[in-house]
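Colleague: test case, fold it:
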Amino acid sequence: MSFIERLRNAGITPNDSEELRLQKALLVLASGLVSVAAIGWLLIYWALGPKLSTTLPFVLQVLVAANLLIYAASGNFAVFRFSQLAIFLFFPFIAQWALGNFVTASGVILWGLLAPVGALLCAGPRESVPWFAAYVFLTLLTGTFDFLLADYLVAAPSPVPLKASMAFFTLNFATISTIVWLLMRFAIVERQKARGELEDAHRQLHVEQERSERLLLNILPHPVAQRLKDDDCTIADGFAEVTVMFADIVNFTELASDMTPQQVFGMLNRVFSQFDEMAERLGLEKIKTIGDAYMVAGGLNTDLRDPCEAVAQLALDMRDWLAGAGARGANPLRVRIGIGTGPVVAGVVGKKKFIYDLWGDTVNLASRITGEGAPGSIQCDAATYDRLRNRFVFDPPHIVPIKGKGTVVVHRLSARRDLVEIAPDLPQRVVSPA
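Modeller: As a prediction, this is how the structure comes out:
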């Protein structure tokens, strides 16, 4: 900052903390008030009759102004603070000693109280203690000498008439009280402004924190997100039984070839957003989307009574909704769905752009039987079938070859058993709940 900018801005720099800004502004304000008061002090004395020497007020003005200029040039607030407080402390006592005693000087040493008050506001409670102790010591020292020299001082001619002395007692008390009040008021108002700005910043930070947490919860399950916030550690958990489902849009490549990128995005966003709502309603955990494939799991948290049933219901809902919604569009949409149940390993991979993912034979099996299914089919492995056969309707089992696994028995899920029993003559797509 230039010299003029420092002088105009009380030496405040952009890097200063709010507290340091306030301290600098307070001390510069006090310096200005003292300079104005010193001129007024001398003019009022002259108006009341005593023609006092202008030396002391002039010296005070020069010291205060020179100190401000040095501070503006150097930017050293610590030196400026010490020297300015020293001027505030010692100069009133020098002025009283020059005028005589408490009565003739009208208690001008009261101005020295600005030193400990200024130290309290501009340095802190601990730093103000020596300044207050020095003020009390000089006051007691001055009072002691006035007491010992009282007879001599009373006999000596007074340079200040008694009426002027009494008037200045009132002025000194009123002026110093006003200055102290102005400094305290300025400090409190500025601190209230700073507190208001801080509270506003906290509110904005809270809003941003909630937004960040919502984004994090859209990526990770709540328990995993909480663990990442509490401890930056590797997250990898084993689960004995999780039901994993893959849904793959049939002939997506061919469909997308006749669409613009915006149309492709709009179609996938509409479909997957609907799938998200369905999964959330059933309490299931969406894992990820891979191109046109959608992956969901149940059993990663303890909130669900029967995760396998919830995944099966989601598969039926997805198939039926997509068949109905897709039939209304220019390009009818159908899905292949595969469901597997068994042990998995779940965890967060990487440090940047991380995802929560699942690994294991259960995941591989669910993915591969999805690709072996016919359009509109929901294929389940034997473990899933064993858990659902009393509540859901399955087609007769069939065997499919799976790379790396050989032949696998697969059961095709058709509908909920209770709905079929209630309305056996209606198409299953109609009686299955949306």
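Colleague: CA only for contacts and neighbour counts going forward, please
Modeller: Fine.
Colleague: how far does whatever helix or strand Leu141 lives in sit from the chain's center?
Modeller: Taking DSSP states H and E as the criterion, Leu141 maps to helix 125-148. Relative to the mean C-alpha coordinate of its chain, helix 125-148 is positioned 47 Å out (C-alpha atoms, centre = their mean, to the nearest Å).
Colleague: summarise which helices and strands it is packed against.
Modeller: Applying 3 or more C-alpha pairs under 8 Å, 6 or more residues apart in numbering; DSSP states H and E, we find helix 125-148 packed against helix 77-99, helix 114-122.
Colleague: by how many degrees do that helix and helix 114-122 diverge?
Modeller: Counting by axes from the mean of the first three to the mean of the last three C-alpha atoms, to 10 degrees, helix 125-148 points 170 degrees away from the direction of helix 114-122.
Colleague: quick check: angle from helix 125-148 to helix 77-99?
Modeller: Using the same axes, to 10 degrees: helix 125-148 against helix 77-99 is 10 degrees.
Colleague: buried residues in helix 125-148?
Modeller: Residues 128, 131-132, 134-135, 138, 142, 146 are the ones in helix 125-148 that count as buried (16 or more other C-alpha atoms under 10 Å).
Colleague: from those residues, pick the one nearest Leu316.
Modeller: Ser128 (76.6 Å; C-alpha to C-alpha).
Colleague: host element of Val242?
Modeller: strand 236-249.
Colleague: how far off centre is that strand?
Modeller: Distance of strand 236-249 from the chain centroid (C-alpha atoms, centre = their mean) equals 36 Å.
Colleague: distance check, the residue lying closest to Ile70 once chain neighbours are set aside against Gln23.
Modeller: Closest residue in space to Ile70, ignoring its immediate chain neighbours: Phe80 at 7.9 Å, by C-alpha to C-alpha, 6 or more residues apart in numbering. Noted for Phe80: a distance of 12 Å to Gln23, by C-alpha to C-alpha, to the nearest Å.
Colleague: neighbour count winner among the two?
Modeller: Gln23 (24 against 21; other C-alpha atoms under 10 Å).
Colleague: give me the angle between the helix or strand hosting the more buried one and helix 114-122.
Modeller: Using DSSP H and E, Gln23 falls within helix 18-48. Orientation check (the same axes, to 10 degrees): helix 18-48 against helix 114-122 gives 160 degrees.
Colleague: one more, so I can put them side by side:
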Amino acid sequence: MRALKDSDPPRVANECRDISKQKQSEYMLESYSNMAEKNARDLQKEKDWVEKLLLNIMPKSVYEEMKEFGSTTPQRFDSASVMMLDFVDFTEIAVARDPTALVAELNDIFSAFDRIVELFGCECIKTIGDAYMAVSGLPETTEDHAQNIAKVALRVRRYLEKRNAANPQNWQCRIGINTGPIIGSIVGVQKYVYDIFGPGVNLAARMEQMAEPMQIMLCESTYRLLKNDFLLSYCGEVDIKGFNTQTIYSLDGELHGRR
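Modeller: From the prediction side, this is the model:
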């Protein structure tokens, strides 16, 4: 009986050590599990952030193609409508304004433009300084691309009119619209950007340059698609380098809707 009692303390000590090791192993396992879960959450957050960033610079369908295949194929669209917008006297405004306040106001304006573009199912392609480009009819084709981009242009102008009435800084813009063949593609190797090219884009830029402040200018190809639904004014014939003589019109409003 005494021999048995003498052996009890070592056995108890061993059992305690075993229990301690087991607890330590369980604690380490739980710690590793928590760390793995945290790493997985952090990785998912980073993945979501990258996806959100890419979706800001390219259409969703283009992003999905790039995610699946690692690259995208340039596409030609036989008919899409482009809107080009530029602010009047922006250089003078930029010189006179505090840079931080100017950028904050531009961000606010362009964010409003983005919401309008999205509302009518169009795509913002890019902003360059004070210039803004949007398109309808690509990468998802639609028959009413000219109507959609016209509604965007009218709503953008109305937004600026309301903003100017409520704020000391007056923002005047020129808007040009054109319908024609366009190529859409990812460009760049280190820095990706989705861009559009072609005569349809170039002529939209010429229309914007010819517009008066707060005027929306377009040419014959777009006019033919809008004439039954929108208020349009004939503005004459002009010779445009690379495009010969063009008949141009101003977009004044919708026939059956709000201006």
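Colleague: neighbouring contacts of stretch 185-200 of the second structure?
Modeller: The contact list for stretch 185-200 of the second structure, computed with C-alpha atoms under 8 Å, 6 or more residues apart in numbering, reads 57-59, 72-75, 80-82, 125-126, 178-184.
Colleague: quick one on the thing from earlier: switch the helices and strands packed on helix 125-148 of the first structure over to JSON lines; also include distance to Val62 of the first structure.
Modeller: Converted to JSON lines, those look like this (distance: least, C-alpha to C-alpha, whole Å):
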{"stretch": "helix 77-99", "distance to Val62 of the first structure": "11"}
{"stretch": "helix 114-122", "distance to Val62 of the first structure": "18"}
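Colleague: just name the most buried of these.
Modeller: helix 114-122 (a mean of 23; mean count of other C-alpha atoms under 10 Å).
Colleague: and it, which stretch of the second structure?
Modeller: With TM-score structural alignment applied, helix 114-122 of the first structure matches no range in the second structure.
Colleague: which other helices and strands does that helix contact?
Modeller: Judged by 3+ C-alpha pairs under 8 Å, 6+ apart, helix 114-122 of the first structure is in contact with helix 18-48, helix 77-99, helix 125-148, helix 162-219.
Colleague: could you look up the SS state of Val400 of the first structure?
Modeller: For Val400 of the first structure, the assignment made with DSSP: H, G, I helix; E, B strand; the rest coil gives strand.
Colleague: how close does the aligned partner of it in the second structure get to Gly200 of the second structure?
Modeller: Val400 of the first structure maps onto Val238 in the second structure, with residues paired by TM-score structural alignment. As judged by C-alpha to C-alpha, Val238 of the second structure and Gly200 of the second structure stand 17 Å apart.
Colleague: higher neighbour count, those two?
Modeller: Shown here are Val238 of the second structure and Gly200; by other C-alpha under 10 Å, Gly200 has more neighbours (22 against 13).
Colleague: which stretch of helix or strand covers that one?
Modeller: Gly200 of the second structure belongs to helix 199-210, assigned by DSSP H and E.
Colleague: give me the stretch of the first structure that that helix matches.
Modeller: Counting by TM-score structural alignment, helix 199-210 of the second structure sits on residues 361-372 of the first structure.
Colleague: list the buried ones in that stretch?
Modeller: Buried residues in stretch 361-372 of the first structure, counted by 16+ other C-alpha under 10 Å: 362-372.
Colleague: again, but for stretch 187-199 of the first structure
Modeller: Neighbour counts using 16+ other C-alpha under 10 Å place 187, 190 of stretch 187-199 of the first structure among the buried residues.
Colleague: that one vs the second structure, average distance?
Modeller: Once fitted to the second structure, stretch 187-199 of the first structure is off its aligned match by 1.1 Å on average (mean C-alpha distance after the TM-score superposition for the first structure).
Colleague: now stretch 318-325 of the first structure
Modeller: Once fitted to the second structure, stretch 318-325 of the first structure is off its aligned match by 1.6 Å on average (mean C-alpha distance after the TM-score superposition for the first structure).
Colleague: Arg429 of the first structure is in what secondary structure piece?
Modeller: Counting by DSSP H and E, the element that carries Arg429 of the first structure is helix 428-431.
Colleague: which elements pack onto that helix?
Modeller: Under the contact criterion of 3+ C-alpha pairs under 8 Å, 6+ apart, helix 428-431 of the first structure touches helix 417-422.
Colleague: separation between the residue nearest the centre of the first structure and Ile219 of the first structure?
Modeller: Geometric centre of the first structure, nearest residue: Leu205, 2.8 Å, by C-alpha atoms, centre = their mean. Distance from Leu205 of the first structure to Ile219 of the first structure, counting by C-alpha to C-alpha: 21 Å.
Colleague: list the contacts for the alignment partner in the first structure of Gln75 of the second structure?
Modeller: Using TM-score structural alignment, the equivalent of Gln75 of the second structure in the first structure is Asp237. Residues near Asp237 of the first structure by C-alpha under 8 Å, 6+ apart: 345-347.
Colleague: closest to Cys308 of the first structure among the buried residues of helix 125-148 of the first structure?
Modeller: Using C-alpha to C-alpha, Ser128 comes nearest to Cys308 of the first structure of those, at 71.5 Å.
Colleague: pretty sure the closest one contacts Leu114?
Modeller: No. Checked against C-alpha atoms under 8 Å, the pair Ser128 of the first structure and Leu114 is beyond contact range at 10.9 Å.
Colleague: that older thread, going by distance to Leu171 of the first structure, which of the contacts of Asp237 of the first structure wins?
Modeller: Distances from Leu171 of the first structure to those, taken by C-alpha to C-alpha, are shortest for Gly347, at 77.1 Å.
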